[in-house]
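>>> okay, structure incoming, though there's no sequence with it:
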């Protein structure tokens, strides 16, 4: 009987709590901020599947693509396969007549359609508490620049908002930018 308490304490201390998908996505996004990346929206020919632009280059969508890839999800392949079967459901902003595995997954409007079709499209609000760890947020910067980022588990210094990992020109950064631009979409996607 005298060994019961220490044994129970040892068992309790050795229990590992598995992180949720949303927490793992947040962690993956935060690790990306350690890489030096120059904002570069150039068209790149990349391999398929699991292709990526050069590691030191990228845009906002590459943050999302790279974070999901760290969790074993290839958005290049996922978006391409759906676009190939359902091309008419995707925007025609670029005048394309066919899919393009080099760029389709790197366009915010295409990701918005994909996340709506295969994830959850959540309500856009002005309440910071509605944007949870692992959520995806899209914005329109000015009149013509769609943007996307990942909500993390890190908070602003006042604890009122979750910080976002995104790339709008300064590389892959962790910032308080949830309400900096006009929000156009709010999604959750896990496979």
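Okay, I see it. Worth saying up front: this structure is predicted, and the values here are computed from it rather than measured.
>>> going forward, measure contacts and count neighbours with C-alpha atoms only.
Noted.
>>> which strands or helices does the host helix or strand of residue 28 pack on?
Secondary structure from DSSP states H and E places residue 28 in helix 21-32. Applying 3 or more Cα pairs under 8 Å, 6 or more residues apart in numbering; DSSP states H and E, we find helix 21-32 packed against helix 60-70, strand 145-155.
>>> in TSV, list the ones you listed along with mean neighbour count and distance to residue 109.
Output for the helices and strands packed on helix 21-32, formatted as TSV (neighbours: other Cα atoms under 10 Å; distance: least, Cα to Cα, whole Å):
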stretch	mean neighbour count	distance to residue 109
helix 60-70	22	10
strand 145-155	23	7
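>>> okay if I get those as JSON lines plus distance to residue 29?
As requested, the helices and strands packed on helix 21-32 are exported to JSON lines (distance: least, Cα to Cα, whole Å):
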{"stretch": "helix 60-70", "distance to residue 29": "5"}
{"stretch": "strand 145-155", "distance to residue 29": "7"}
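>>> for residue 186, which of these is the nearest?
strand 145-155 (9.6 Å; Cα to Cα).
>>> quick one: buried residues of the helix holding residue 28?
Neighbour-count burial for helix 21-32, counted by 16 or more other Cα atoms under 10 Å, picks out 22-32.
>>> quick one, strands of the chain?
Here the chain has its strands, by DSSP state E, at 38-39, 57-58, 120-121, 136-141, 145-155, 162-166, 173-175, 182-188.
>>> structure B:
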């Protein structure tokens, strides 16, 4: 019994080493074949256990593209079960299958995030805006993206409530609050700009009713962005046009900001606040939201002449 326990933990230590070395699948298979050959000489069951470890690791790391932390977590769960039920042959095979199905569901529902690709992986030209409103040495779209990531880390509680004065607490908000907070990171007061635009042309905003809530309504935001910023392609096949910091609207009830992390198809993730039970604010949902709701607007924060007129009027 003691020998088997030591053997199992030895296999775990070996797999952890392989994970840290980030060996390619072929390298891992070669390591397995070497140990398999030795184990056959001693008629040991170690090769079955190691084979399952290798297969599980390759699937998690190179198919699901999980982070090292998440891969280690799944491998540790498998190791604990093997230690507990190491005398049952079926455990070595059934448990990895269950873990793979479980992992697939976690990835599908964006609870576990795959290791992202970058724009450089797809040879996309990075469109970095030159304007730096807050003079912090970073362009506006970089600051907007930084603000969006900050919201993704903060994870404000999804709460759709009317607030006197219009501004919700930092720990609360909905999808539209992520937008104005991200713009605030770049030095822009979206509420003030929208209030002025509505005052100057109220007929353009048929759904504007109350300054405390107008800037938090998706319908009003679409009008503002269409009037004052750069409108871009809504075609997801034009993949290079979808870049980090862009603001994307879905139907007339949702909005988010594109991440600079890309999926295997070359489309960026979306940073958004969708519902009270959302686990991650950065999710690979651009295609699914387009299928379910439809993309109603895709904009980049490049103010046009009218937009700059609003900005200058506030300074």
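Ah, there it is. Everything quoted here is computed from the prediction, not taken from an experiment.
>>> picking up where we left off before, okay, the buried residues of helix 21-32 of the first structure in TSV with distance to residue 154 of the first structure next?
Formatted as TSV, the buried residues of helix 21-32 of the first structure follow (distance: Cα to Cα, whole Å):
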residue	distance to residue 154 of the first structure
22	12
23	10
24	13
25	12
26	9
27	10
28	13
29	11
30	9
31	12
32	14
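>>> so how far is residue 135 of the first structure from the residue nearest the centre of the first structure?
Geometric centre of the first structure, nearest residue: residue 64, 3.3 Å, by Cα atoms, centre = their mean. With distances taken as Cα to Cα, to the nearest Å, residue 64 of the first structure is found 11 Å from residue 135 of the first structure.
>>> show me what contacts residue 68 of the first structure?
For residue 68 of the first structure, the contact set (Cα atoms under 8 Å, 6 or more residues apart in numbering) comprises 25, 28, 74-75.
>>> kindly report the same for residue 160 of the first structure.
Residue 160 of the first structure makes contact with 128-129 under the criterion Cα under 8 Å, 6+ apart.
>>> where do the helices sit along the stretch 51-200 of the second structure?
Using DSSP state H, counting those that start in this stretch, the helices found in the stretch 51-200 of the second structure span residues 68-84, 89-108, 140-154, 175-185, 190-200.
>>> can I get those helices in TSV with distance to residue 49 of the second structure?
Shown next, in TSV, are the helices of the stretch 51-200 of the second structure (distance: least, Cα to Cα, whole Å):
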stretch	distance to residue 49 of the second structure
helix 68-84	8
helix 89-108	6
helix 140-154	38
helix 175-185	47
helix 190-200	58
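>>> go through these and name the closest to residue 298 of the second structure.
Evaluated over these, closeness to residue 298 of the second structure peaks at helix 175-185, with 13.2 Å, by Cα to Cα.
>>> just to revisit the earlier point, counterpart of the helix holding residue 28 of the first structure in the second structure, which residues?
Here helix 21-32 of the first structure aligns to the second structure at residues 140-151, judged by TM-score structural alignment.
>>> average distance between that stretch and the first structure?
In the superposition against the first structure, stretch 140-151 of the second structure averages 1.5 Å from its aligned positions (mean Cα distance after the TM-score superposition for the first structure).
>>> chain center to that stretch, what's the gap?
Here the centre of stretch 140-151 of the second structure is set off from its chain's centre by 14 Å, with Cα atoms, centre = their mean, to the nearest Å.
>>> for stretch 34-48 of the first structure, same thing?
Centroid separation for stretch 34-48 of the first structure versus its chain: 16 Å, with Cα atoms, centre = their mean.
>>> likewise for stretch 94-109 of the second structure?
19 Å.
>>> the residue nearest to the centre of the first structure maps to what in the second structure?
Mapped onto the second structure by TM-score structural alignment, residue 64 of the first structure lines up with residue 179.
>>> please apply the same query to residue 160 of the first structure.
That one, residue 160 of the first structure, aligns with residue 266 by TM-score structural alignment.
>>> neighbours around residue 116 of the first structure, how many?
17 (other Cα atoms under 10 Å).
>>> what distance do you get for the closest residue to it other than its chain neighbours to residue 24 of the first structure?
Spatial nearest neighbour of residue 116 of the first structure, excluding adjacent residues (Cα to Cα, 6 or more residues apart in numbering): residue 187 at 7.2 Å. According to Cα to Cα, residue 187 of the first structure and residue 24 of the first structure sit 16 Å apart.
>>> same question, residue 99 of the first structure
30 Å.
>>> residues contacting the residue nearest to residue 116 of the first structure?
Taking Cα under 8 Å, 6+ apart, one finds 115-116, 119-122, 135-137 in contact with residue 187 of the first structure.
>>> looking for the alignment partner of it in the second structure.
Per TM-score structural alignment, residue 187 of the first structure is aligned with residue 299.
>>> ok, which pair from the buried residues of helix 21-32 of the first structure is furthest apart?
Going by Cα to Cα, the pair spanning these furthest: 22 and 32, at 15.6 Å.
>>> what residues are up against the closest residue in space to residue 38 of the first structure that isn't next to it in sequence?
Spatial nearest neighbour of residue 38 of the first structure, chain neighbours left out: residue 57 (4.9 Å); criterion: Cα to Cα, 6+ apart. By Cα under 8 Å, 6+ apart, the residues touching residue 57 of the first structure are 37-40.
>>> that's all I had, so thanks and see you.
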